[in-house]
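Asker: Quick one: sequence and predicted model below, then my questions.
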Amino acid sequence: MDAQQLLQLLQATLDANPNTRLQAELHLAQASRSSETALGLARLATDQQVEVPWRQAASFALKKYVKEYWSPFFASFKGPEATSPEIKEQVRQILYGGLTDPIRKIRLACANIVSLVAQPDWPEDWPTLLDQLLALVRSPSIDAVEGGMRALNDFVSITLTEDQLLPVAQDMLPTLLAILGAPETYGPSTRARVVLIFRQCVMTLFTVKDEHPAAVKAAVGQILPVWLNAFKQLLSSDPAAEMQAAGSCECFAVRTAVIQALEVVLNSFPSTLKATLPDYLAIASAHLEALLPVYEAACLSSSSDFSLPSASTGEEDSDVSTDLGTLVASIIDFVAQAGRRKAVRAVLTDGRGPSATLVEFCLKAIDFAKMTTDDEENWASDPNAFVADEDDEMLTAYNVRSAALDLVIAFVETLGDSAYRALQAAFERTARRAEQQKAAGDEDWWKGYDSALAVVGAVAEDLIEHVQECQEEAKSPAFALEPVFQGVVMTYLTANDVPFLQGRAFVFASQFSELLPTQLAKQYLDAAISVLDSADASVPVKVSAVRALTNFFRHLKENVDPSQAATALAKLLPLLPETSENTLVLVLDAIQSLLRVGGPSIDAATCSALIRIVLQTWFEKPEDPLLGSSISDIFAALSACASPVVESALLNEALPALVSTMAEGRSDPNSIRAAAALDICSRIFSRFPTPLPPRSFERVAAVLFDLLATTEDRDVTQTGLDVVTTVIRKDVSQLLEWRSSSGESGLDLVLAVVARLLEPSESESGGLFVGDLVIHLVRKAGTAIGPVLPGLLRAFVTRLATAETAMFSQSLILPFAYLLHQQPDTVLSLLENLTVPGPAGQPPQPALAVLLSHWCDYANDFQGYWNQKVFSVAMAQLYSLAAERPALQQVQVKGDMLLTEANTNKIMTRARARANPDQFPPIPFPAKALKLLLHDAQTAAQTSGGEKGVPDDAVSDDEDDEWADEGAEFTAGNEKDLDFLSDMLAGGGLSKYMTSDDDEDDDVDEQDLHDDPIWQLDLHEHLKSFFRHAYETDRTSFRQLAETYLNEEEKGVLTHLLQSA
C-alpha cells in the first residue's frame, strides 16, 4: 500500500461517519501486517507536502506499527514475522531524515520513533546510529541539533553494555557541552535538553559503577569537573534580572535543568562536589533571594497585578520546564539534599548553634511556603482540593510549599538543636513582619503566620520528642512552643476574618496537643468541636477543625472525656452525607480516631446510627478504594472496642447488612459490592477479641463458603481465606461446630477450598495463603484434622512439584516445616514412601526430593518473623536427623552458582543470559542445610541487637566511600573485619529497627503466635548451640561437609559462631 492510499485510510479513520471510521481502522490494521506499510507511513510522516495533522497521524500509526510488527523484542509484538531487514533499513534512514524536519512536532515524533527502533536494532542492525545523531548535534542547523538531541536523550536511556557506555559518553558529552556554552546560537530549550542528556548519562554511569568501578571512576573524573565548572558559570548571574532582560521565562529552563542535574550528581557521585558544595549552596541562596520578590508578586500577593512573561516559543516541551515554581522547588530540593552533607556543616552551623545562613534558609522556607493566590481561591470554595493539597497523607502534587516543608524537615533531621534554634529565629522574624504588614493594612499579612505554623507543624513529631527529652533533662528546649501558643495560636483560634489562619491554628494546636496541659488541650478540643456546626465557620475552618479532631483524639487518647467524644461524633455524623471524595475520607478518619478513644462509651442509639450512616455512605460508592479503606478502618475500630453495646450492634446490624451484600456475589461473581463487603467483614473479624463473640462466625459462614467455592477473583479468595484463618486462630471451635444447610462441617468446606486451590490448573496467586491457613489449622485443631492430614500433605507436595514462585512455594512448605518440628518421624516416613507427578513431560519424583529441593531453592526468599524461625528450626532438625536417615543424605539440591568468565564482572543483558545460563552444581542436602543455617545465623545476629561502634545519630555522607567494596566485613582472612563480624554475632544488629511502639493498627492479633515456643525462641542462641553440638559430635559428618562445601565467607562465619558459642 503506497503513501497516498495510507493517507486516505488515515483521513477515513477520523471521518464523522462511525461506519467509515471502523472500516478504515480495520483496513489499516490489515495493512499493518505488510512491511511495506511501515515504509509508506514513514514516507508520509516526513513528506513536507502533506498537511501537518496527517503527518502526525502517520507518525502515530508508525509508532504503533513498530511496537506490534517491527521485532519480537517488544512485548506487544503481534507478528507472526518481523519487518524485513530491507524495509527496516529504508525506514530507519527516512526517520533519520525526519529529525531535521522544519516542523518541530514532526522532529519530535521522528525522534521518539528512532529511539523506539534503536532498542532492538542498536548496535547490531544500526551500528551508525550514534555517529549519525552526533553529526546532527554538530550541525549548524538548529532544527537538526534539536532533533538529534531529542533522539540522543532517549538513546542514553537504552540499556547499554559496559563496552558501549563509556565511549558513548566520551564521544557525546564534549559536543553537548559546546552547545550548552553557546547561548547566542542555541535557545534555552535546546541548551536545557543538553543538560537533561548529561543528567541521564550520570544516572547511567551510576547504575554500572559497582560492576566497573575503575572505568566509571576514570570517566567521572574526566567528565564531571568540566561540566560542574560550566554549571557554576551558568548559575553565576541573577535569574530575575535575566528574565527581565529576556522578557521571557524561557531562561528558567536551563537553570532548572542544571539544578536538577546537580542534585543527581550530589546523590550519585558526592565526592565530586565535596570541595565546591558550599559554593553551590551560596549560589542557591542567592537564587532564592533574587527569585523571592518575583514569586511574591506573581504568586503570593493578592494586590499585585504582575504576571510572569510567557515563554517565547509557542510550543510546549514536556521535558523542559520554564515554570518559576518548578525552578524554585528544584533549588529548595537541592538545598535540602546538600544540607545533609558534612561538606556544608560548617556553613550551616558555627559550632555553638545555627549560622546566619541556616536562619536565612529557614526564613526562605517560611516565605516560599506561603499560600499562593491560586491555592487561596481554589481552597476557599473546594474542600476536596484543600484536603488533597494540605493533608500530608493525601498530598498528590509536589510544589513549592511542600518542598519548603521538606527543607526544614531535612534540617531538623540532620542538624537537630541548631535547626530548631534557626527555626525559632525565623519564626520570630516572620511574626514581627506579619504584625508590621497587618498594621500597614496589607491584606496578605496572615500568610506569614500561616506558613510559619505550617513549617513548624511539619516537624511536630521530632519537635515533640525534643521537648520531652529536654523536660526529662530539666533544660530549655531549642524551640520554645509556649510563645507560639500564647502569641499566635490563642490569638487567631477565633479569628473568623482570616479563615485559613484560624484553621491553621486548630491544626497546629492538635499537632502539639500531647505537650499541652490536659485542661488547655480539652479547651482546644471543645473549640474544634463547636466549629463543626457553626454557621459562621467557612469551609477551610471546618475542614481544619476535622483534621484537628483526628490529631486530638490520636494524641490525647485517655485524656479525652467520653462526653467530648460523644459530642464530636454527633456533629461528625451529619457531615457524612454532605461531603464527598477527600473531605469524606477526612471525616471518616476523624471518626475512626474518635472511636479509638470514645468507642467503648458510645450508647446503642449512636452506635446504630453510626453503622447505618457509614454503610449508606459506602453503598453509594463501593468501588472507591480510598473510601472503602477508611470505612473498613471504622469497623475495625468498632470491633476493637471493649463494649457489649458495640459488639451487639456489629453482630446484629453490621454483619447482617454486610452478609446481604456479600450474597450478591452468588449471582454476580464480579460484584464489586460483594468484594468490598467481604473486605469490611474481614477487618471486623481481625479486630474482634479472642475468643470471638459467640455465634459470630455462623452469621457469615454460609455466604463466605459460597463465595470461596465459586469465585475466580484472587482478591476475594485471599480475603475469604483471611476471614477463615482469623476464625481458626481466634476461636477454631466455631468453625468446627458450624454446619451448612446440607450438613457439611466448616472443616469439610475449608478442606474443599484448599483442594480446589491446589489444583494444577489454578493460578499460584490463588493459593498463596493456603499454607498460612493450614498451619494454623494444624496448630489449633490438630486432633480434628489428624485423619485427613496425610492426604493434605500429599496434595501439598504434589502441587509443590510444579510450583514456580517463591511465595507460593513458601505457602506449601510451611506446614511441612512446622510438622517436621512437631512430628518428624511421621512426616519423613510419609515423604520417603511417596512419589509425585513431575512437571509436564518429566517422570515422577520422590516427594522428599521435591520438598527439599524447593525448600533450598527459595529458603532465602521466605518471609515472616515466625515463619522464618519455623523454617530455621526445622532445617536444623532435618540436618540432625540425616545422621540416621540415609534418604536425607542422598537428596541432591542446588549448590552455589558456578562463576565463569561469562557471568563475572559483566552486566547480564538478556542476550548474555540466554547464551550463558547460570549453573548450580548439585550438592548433598546436609551441605546445603549448613549453608542456609549459617545465613540464618547471620540474619538472626543482625536482628537481635545494635551494631557496635556505629552511633545511632550517624549521618551517611557517602562523600569518600562511593567506590568502597560492599560486604567486606565478611571477607575471610581479614581479622579486623572478622572482629566486627564477631561483635555482631555475639549480639547486636538491627532489632531496634524491627519493633514499633504503635501496635494498635495491626489487623491480625498476633498474640497466639507470641505465645508459641518458636516465636519466643532466641534463634541466634539456638543456632549457635546447634553448630557447637554438630561440631563437637561431628553429626552427619559435619566437619567434612564444612571443609568440602562451605566457601571462605561461610567458614569465617562458622568460626566465629563456634568461638562465641
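Answerer: Yes, it's here. The structure displayed is predicted, hence computed values, not measured ones. Numbering: from 1, shown residues only.
Asker: From here on, just use CA atoms for contacts and neighbour counts.
Answerer: Will do.
Asker: got the buried residues for whichever strand or helix holds R612?
Answerer: Secondary structure assigned from DSSP states H and E places R612 in helix 604-620. When neighbours are counted by 16 or more other Cα atoms under 10 Å, the buried residues of helix 604-620 are found to be C607, S608, L610, I611, I613, V614, L615, T617, W618.
Asker: again with stretch 625-634
Answerer: L627, G628, S629, S630, I631, S632, D633, I634.
Asker: So the second one sits against W618, correct?
Answerer: When you say that, I think you mean G628. Yes: look at G628 against W618 with Cα atoms under 8 Å: they come within range, at 6.9 Å.
Asker: Mind checking which of the buried residues of stretch 625-634 land in helices?
Answerer: Among the buried residues of stretch 625-634, the subset assigned to helices under DSSP state H consists of L627, G628, S629, S630, I631, S632, D633, I634.
Asker: Could I get the contacting residues of K370?
Answerer: The contact partners of K370, taken as Cα atoms under 8 Å, 6 or more residues apart in numbering, are L300, R401, K447, G448, D450, S451.
Asker: ok, structure two:
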Amino acid sequence: MELNDANLQQLCGYLQQTLSPDPNVRRPAEKILESIESNQLYPVLLLTLIDKAEIDMTIRIAGSIAFKNYIKRNWAAHEDDGSPDRIAASDRAAVKSMIVTLMLKSPLSVQKQLSDAVSIIGKHDFPKKWPELIGEMVDKFGTGDFNVINGVLQTAHSLFKRYRFEFKSQSLWEEIKFVLDRMAKPLTDLLLALMNLTKAHEGNVEALKVIYGSLVLVCKVFYSLNSQDLPEFFEDNMQTWMNAFHELLTIDVPSLNTNDDEEAGVLEHLRSQICENIAMYAQKYDEEFRPFVQQFVTDVWELLVKTGIQTKYDNLVSNALQLLSHVAERTHYRALFEDPKILASICEKVAIPNMDFRQSDEELFEDSPEEYIRRDIEGSDIDTRRRAACDLVKTLSVNFEAKIFQIFSEYLQILLAKYNENPKANWRAKDTAIYLVTSFASRGGSQKHGVTQTSELVPLPVFCAQQIIPELERPDINELPVLKADALKFVMVFRSLLGQQTLLSCLPQLIRHLPAESGVVHSYAACSIDKILIMRDSNNSLL
C-alpha cells in the first residue's frame, strides 16, 4: 500500500461504512479492512488518517479503534503461534516513532484507544525493543499541557500496572529498575508541582478537576512502581509523598463535591487510591512506614466519621476500612486501638454504620438476585463497605476479643430491642445484628465445611435458637425476605458447629422456603440443603 491521498480516501470510506447500522454495508467493509491489514504501510496509513484534523471525528475514532484492534491481533501473534510476522519491520519502527506524539496531541476519545495500543506494544517491546519510550513520555511532563500530561500518566498506568501482580523474576527487577531510574524523580517533581497548582487555582473549578485528575493518575503509578519492593528513591523521599498524601486526605475542596449520590467524583477517587497506597506500605514496608502510621490512622478515622452513606463513597470507605484492618493486624500497633473508648468509637461510628443494610443493597436484593448472591456468598463483595467493615471487626475481635465482645454485646441488645419494638419497620436492625454476630464469631473455615472455628465467647446454638429459627418458622415464607435470607445463610455458614439435632430441626424449614418468591431466599434455601446433605462425620460417612 502506498501512502497517498487516494488510499487515505479509500480507507476513510471503508471506516465510514463500518459505522453503518445496516449489516449488508458494515460487514463487507469490515472484511475488506481485515483482508488489507497485512499489507505493508497499513498501520502507518491508519495513523496518518487519525492525525488529520479535517477528517470527521467519528471516522478518526473508528480508525483509532481499528488500529488498536490491529495491534492487539498482530503485534505479538507471530511470537505466540510461530506464524510469519504480519507486520513489516519498517512498519513496526514507524508505528513506535509516531504513536506517542500522535496519542498525546489527539482528542481524548482517540487518545484513550492509542494509549491502549501503546500499552499492548509496550507489554511486548518495552524496554528491550523500545527503550526510548520512557524518555519520550517523561519529557512531556515539562510541557505544562495537562491534556498531554494526563495522556502520559494514563499510558504509564496502563504500562506499569502489571507490576502489581507479576511474579518476581530477574527480568522484572531489571525492567522496574530501568523505569525507576528514569521515572521516579520526574514523578515526584510532578507531584510537588501539582500540589502547588491546587493552591494556585483554588477558585477555578475546571482547572482543579484536571489537576486532581492528574493526582489520581500519579497515585496509581506510585502504587504500581512500589508494588514489588520499596524502591530506594521512594524510601529516601517518603516524607515528601506522605506529606502530600496527608494533605490530600485532610483538605476540604467544596467545589469538587458532586451532587450525584452514585457516581464518585475526582476527590473520592483520589482519596480511595491514597488509602490503597498507604495500606500497601503498612502491609509490605512496615518498618520504614512506622513513623507515619499514627498520623494516617487519625486521618482515615476522621475521614470515615464524616463520610456519608451514599454509594459514591463505597470504594473510598472500603479502602479506608481495609487500611485500618491492615494496621490493626500488626501487634506493634495495638496501642493505637487498646483504649476501650477508641474501640467503642470505632464500633459505633465506623463498623456498625457500614454494616447497615442500605437502600442500594435492598434494590440489588430485589432487582438483581444473582448479583446479590455473587457478592454475599461467592465473595465478590471484596470491595464493599460491608465486607470491609466485617474484616475490621474480625481483626479487632482477634486482638481485643474480650473488650470487643463486651462492646458488641451492648450494641447487639440495642439492635435486637429496636427490631422487637416493630419488626416490620425495623427489620434492618436485626439484619445488622445477624451480620455483626457472623463477623465477630467467625475465626476460620473453608468453602467445603463453612465456618469451623469461632470465638468461644459467642454462644452460637443459643443465638440460632433465639434469633434464627424463629425467622425460619414464620408462617409466611415471603415475609421480610432479607431476614429470611440472613437466617438461611446463618444455618449454611455455621452448619459444622450447630450440631446434628439443630440441623435436623432446621431441614423442614429450609425445604419449606424452596418455593419462596425472592430469588435470593429460594437460592439460599437450596444451597443450604445441598451443603447440609453432603456433610460427613469424622469417619467420612455421610451424616
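Answerer: Perfect, I can see it now. Worth saying up front: this structure is predicted, and the values here are computed from it rather than measured.
Asker: Report the separation between F553 of structure 1 and E393 of structure 1.
Answerer: F553 of structure 1 is 17 Å from E393 of structure 1, where distance means Cα to Cα, to the nearest Å.
Asker: ugh, wrong one, Q4 of structure 1
Answerer: With distances defined as Cα to Cα, the gap from Q4 of structure 1 to E393 of structure 1 amounts to 55 Å.
Asker: residues in structure 2 aligned with the helix holding R612 of structure 1?
Answerer: Residues of structure 2 matching helix 604-620 of structure 1 by TM-score structural alignment do not exist; the stretch lands nowhere.
Asker: What is that helix packed up against?
Answerer: The elements that helix 604-620 of structure 1 packs onto, with contact taken as 3 or more Cα pairs under 8 Å, 6 or more residues apart in numbering; DSSP states H and E, are helix 625-639, helix 644-649.
Asker: same thing but at 7 Å, please
Answerer: Packed against helix 604-620 of structure 1 by the contact rule (3 or more Cα pairs under 7 Å, 6 or more residues apart in numbering; DSSP states H and E) you find helix 644-649.
Asker: Which residue numbers in structure 2 does the helix it packs on align to?
Answerer: Per the alignment by TM-score structural alignment, helix 644-649 of structure 1 matches no residues in structure 2.
Asker: in that helix, what counts as buried?
Answerer: With burial defined by 16+ other Cα under 10 Å, the residues of helix 644-649 of structure 1 counted as buried are V645, V646, E647, A649.
Asker: Need the contact partners of that helix.
Answerer: Under the contact criterion Cα atoms under 7 Å, 6 or more residues apart in numbering, helix 644-649 of structure 1 has outside partners D603, A604, C607, S608, L638, S639.
Asker: and which of those residues is nearest to D748 of structure 1?
Answerer: Of all those, the one sitting nearest D748 of structure 1 is S639; the distance, using Cα to Cα, is 28.2 Å.
Asker: Just to check, the closest one is in contact with S682?
Answerer: No: judged on Cα atoms under 7 Å, S639 of structure 1 makes no contact with S682 at a distance of 10.9 Å.
Asker: what touches both of the two?
Answerer: Listed as contacting both S639 of structure 1 and S682 by Cα under 7 Å, 6+ apart is no residue at all.
Asker: what's near enough to touch Q17 of structure 2?
Answerer: Taking Cα under 7 Å, 6+ apart as the definition, contacts of Q17 of structure 2 comprise V25, R26, A29.
Asker: which of those are buried?
Answerer: The buried subset of the contacts of Q17 of structure 2 (16+ other Cα under 10 Å) comprises R26, A29.
Asker: among the contacts of Q17 of structure 2, which are in helices?
Answerer: Secondary structure of the contacts of Q17 of structure 2 is defined by DSSP H; positions in helices are V25, R26, A29.
Asker: Go through those and say which is closest to A207 of structure 2.
Answerer: Taking Cα to Cα as the measure, R26 is the one of these closest to A207 of structure 2, at 41.1 Å.
Asker: ok so, going back, and the helix holding R612 of structure 1 with helix 625-639, angle?
Answerer: On the basis of axes from the mean of the first three to the mean of the last three Cα atoms, to 10 degrees, helix 604-620 of structure 1 is oriented at 160 degrees to helix 625-639.
Asker: re earlier: rebuild the contacts of helix 644-649 of structure 1 as a markdown table, extending it with distance to A38 of structure 1.
Answerer: A markdown table is the format used below for the contacts of helix 644-649 of structure 1 (distance: Cα to Cα, whole Å):
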| residue | distance to A38 of structure 1 |
| --- | --- |
| D603 | 73 |
| A604 | 72 |
| C607 | 67 |
| S608 | 66 |
| L638 | 63 |
| S639 | 63 |
